[in-house]
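**Student:** Predicted structure and sequence below. I'll ask about it afterward.
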Amino acid sequence: MQQALAVALLVLVALSLPVRADRHDLVEMVTGEDARGWEAVGRLDLGGRGFCTGALIAPDLVLTAAHCLYDRDSGTRIDPTDIEFKAGMRGGRALAYRNVRRAVAPDAYTFTGAGSGAASPDDVALLELAQPIRSARIMPFETLDSIATGAQVGVVSYAHDRAEAPSLQETCDVLGEENGLLVMGCDVDYGSSGSPVFSFEDGVARIVSVISAKAEMEGRSVAIGVALAGPLPDLRARMAQGTGAFGGLSSGQVRVIGAGQRTETGARFVRP
């Protein structure tokens, strides 16, 4: 298993690359009944530079991926006030619309570009909304620090081919964890960046990770998520203090081989 995980982390590819993942148990939530309980997941529109997925973990806080805060082509930081969170968006209409006021990510995170062949355990961010969302229909999710290998999780996401309504994959396995990154057999694609990964322990949906990248392991498409235990408590504290900065590279950042190359183990980089 450890060897398989090492192979997976050697073949990471950014979600902005259009690689098809295996699709199973993926259900588009097109009606209010379909989306019941998931209204706090929404689409993050990035000032005309595309979109990501995010989820409320407090009335005024959205959890997403740090790389969503950057223009994928130029690498420049997107002004947080240009980002809009659309809670529970279906059919082009959201239950609530909120502009973002402030964003924080770990000091150790540095954006290395779309398709750079890197994944970071610091690829997580908190966004503060300009106004809280207070609605009985839109309840923020709790978070969990960890999830066991072999546990089943689910992902709610928007993606390039399902941009107008979220989709739920309720059954995918946690294949392992290494260096603060979770490897999961979940269906993700570009636009899925920042999507919440849910545990269903005791019948309650709690966020245990956010989607950062996708990879190929032994010919199978897998998703890479950030474990929340390390970065999230610090982000909450910094948000409460009104501080935030982006620093240098994380010591745990994972790098991969170039497109089309093979490792000594025969692992192949996922082509765009």
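**Tutor:** Sure thing, it's come through.

**Student:** C-alpha from now on. contacts and neighbour counts both.
**Tutor:** OK.

**Student:** Residues in contact with stretch 12-29: which ones?
**Tutor:** Identification of contacts with stretch 12-29 by C-alpha atoms under 8 Å, 6 or more residues apart in numbering yields 35, 72, 90, 114-119, 162, 165-171, 187-193, 212-216, 220-222, 255-256, 269-272.

**Student:** take a look at this one as well, against the first:
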Amino acid sequence: MPFLKTLFCGFVVSVCLTTLALSEGLPVVDGSTRSDWTAVGAVIAQGTEGGSSCSGTLVAPDLIITAAHCTTQKEGLLDSLRFFAGQDGTRFVASSGSSDIIRHPDWADATGSDKYRFDVAVVRLSRPISRDVVSPVLLVPAQRRLPQEAVFLGYQNDTGPRLHGRFDCALYPLTTQGLLTSECHVIRGNSGGAVVVRLEQNWYLAGTIVARREPEGTALAAQLNDWLRGHVSAALNREAQRLAR
């Protein structure tokens, strides 16, 4: 496997510390399309020495999926995150802080391709986001064959916190490794972003952006796994219990 680089983006005074050419990343999603993808948002941590920024996807009213390496505490950062759904510059559709951060149990000690396969985490939100405000993204059905194209979405902070994405990314599943690759380019800040596929008339989350393959700069994503599906199922059960009260 080519050399891989995670896409965690640190910043001080809101300036993204990346030396990668901006043209290598995903293009900005135009305004007429952006409103369809408000479930993909920015995941922000702030601290005494600056902050960090990644991407995340709302999959239940109180749960987002992101990359595990986006949730590790850095020096000077707070041990909590905030999710901004549909952020567009200084505006956003909804936001919530985190009440719990759970990383895949096999990620910390993983090596080789498993370090990327298990680079996923779920963040439980302290305040659920109403479905009337943001519709969570459905998970692709288990064992479903993926199409040959996918949408790659994430935040980059190169022109302010706006959604970036490509809607024509060729998709190459590495099923035995639990990974997805594509020829679409990603840069820092895209980590935790969504890989979305269209099946019949619906869009489904198929994976989470976790790294870029060097020297090409192309995307690597972790496929959905049973661990993630279990946490999403539990979140949907919590929602049902809240509605039944």
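**Tutor:** Here it is on my side, so go on. Because the structure is predicted, anything quoted here is derived from the model rather than measured.

**Student:** before we move on, back to that, just the buried subset of the contacts of stretch 12-29 of structure 1, please.
**Tutor:** Buried by 16 or more other C-alpha atoms under 10 Å: 35, 72, 90, 114-119, 165-171, 187-193, 212-216, 221-222, 255-256, 269-270, out of the contacts of stretch 12-29 of structure 1.

**Student:** picking that back up, can you tell me which of the contacts of stretch 12-29 of structure 1 end up in helices?
**Tutor:** Applying DSSP state H to the contacts of stretch 12-29 of structure 1, no entry is found in helices.

**Student:** Can you check the distance spanned by stretch 117-124 of structure 1, start to finish?
**Tutor:** Across stretch 117-124 of structure 1, the terminal residues are separated by 17 Å (C-alpha to C-alpha, to the nearest Å).

**Student:** Kindly report the same for stretch 185-195 of structure 1.
**Tutor:** Where stretch 185-195 of structure 1 begins and where it ends lie 14 Å apart, using C-alpha to C-alpha.

**Student:** and that stretch, which stretch of structure 2?
**Tutor:** Using TM-score structural alignment, stretch 185-195 of structure 1 lines up with residues 183-193 of structure 2.

**Student:** what packs against whichever strand or helix holds M239 of structure 1?
**Tutor:** Assigned by DSSP states H and E, M239 of structure 1 falls within helix 231-241. Under the contact criterion of 3 or more C-alpha pairs under 8 Å, 6 or more residues apart in numbering; DSSP states H and E, helix 231-241 of structure 1 touches strand 96-104, strand 125-129.

**Student:** if you set the cut-off to 7 Å instead, what comes out?
**Tutor:** If contacts are counted by 3 or more C-alpha pairs under 7 Å, 6 or more residues apart in numbering; DSSP states H and E, helix 231-241 of structure 1 sits against no helix or strand.

**Student:** So what touches it?
**Tutor:** For helix 231-241 of structure 1, contacts defined as C-alpha atoms under 7 Å, 6 or more residues apart in numbering pick out 104-106, 122, 126, 244.

**Student:** Return the member of the residues you listed nearest to A96 of structure 1.
**Tutor:** L126 (18.2 Å; C-alpha to C-alpha).

**Student:** Excluding covalently adjacent residues, which one is nearest to that closest one?
**Tutor:** L63 (4.9 Å; C-alpha to C-alpha, 6 or more residues apart in numbering).

**Student:** Assign a three-state SS to the counterpart of that neighbour in structure 2, would you?
**Tutor:** Matched to structure 2 by TM-score structural alignment, L63 of structure 1 sits across from I65. Assigned by DSSP: H, G, I helix; E, B strand; the rest coil, the conformation of I65 of structure 2 is strand.
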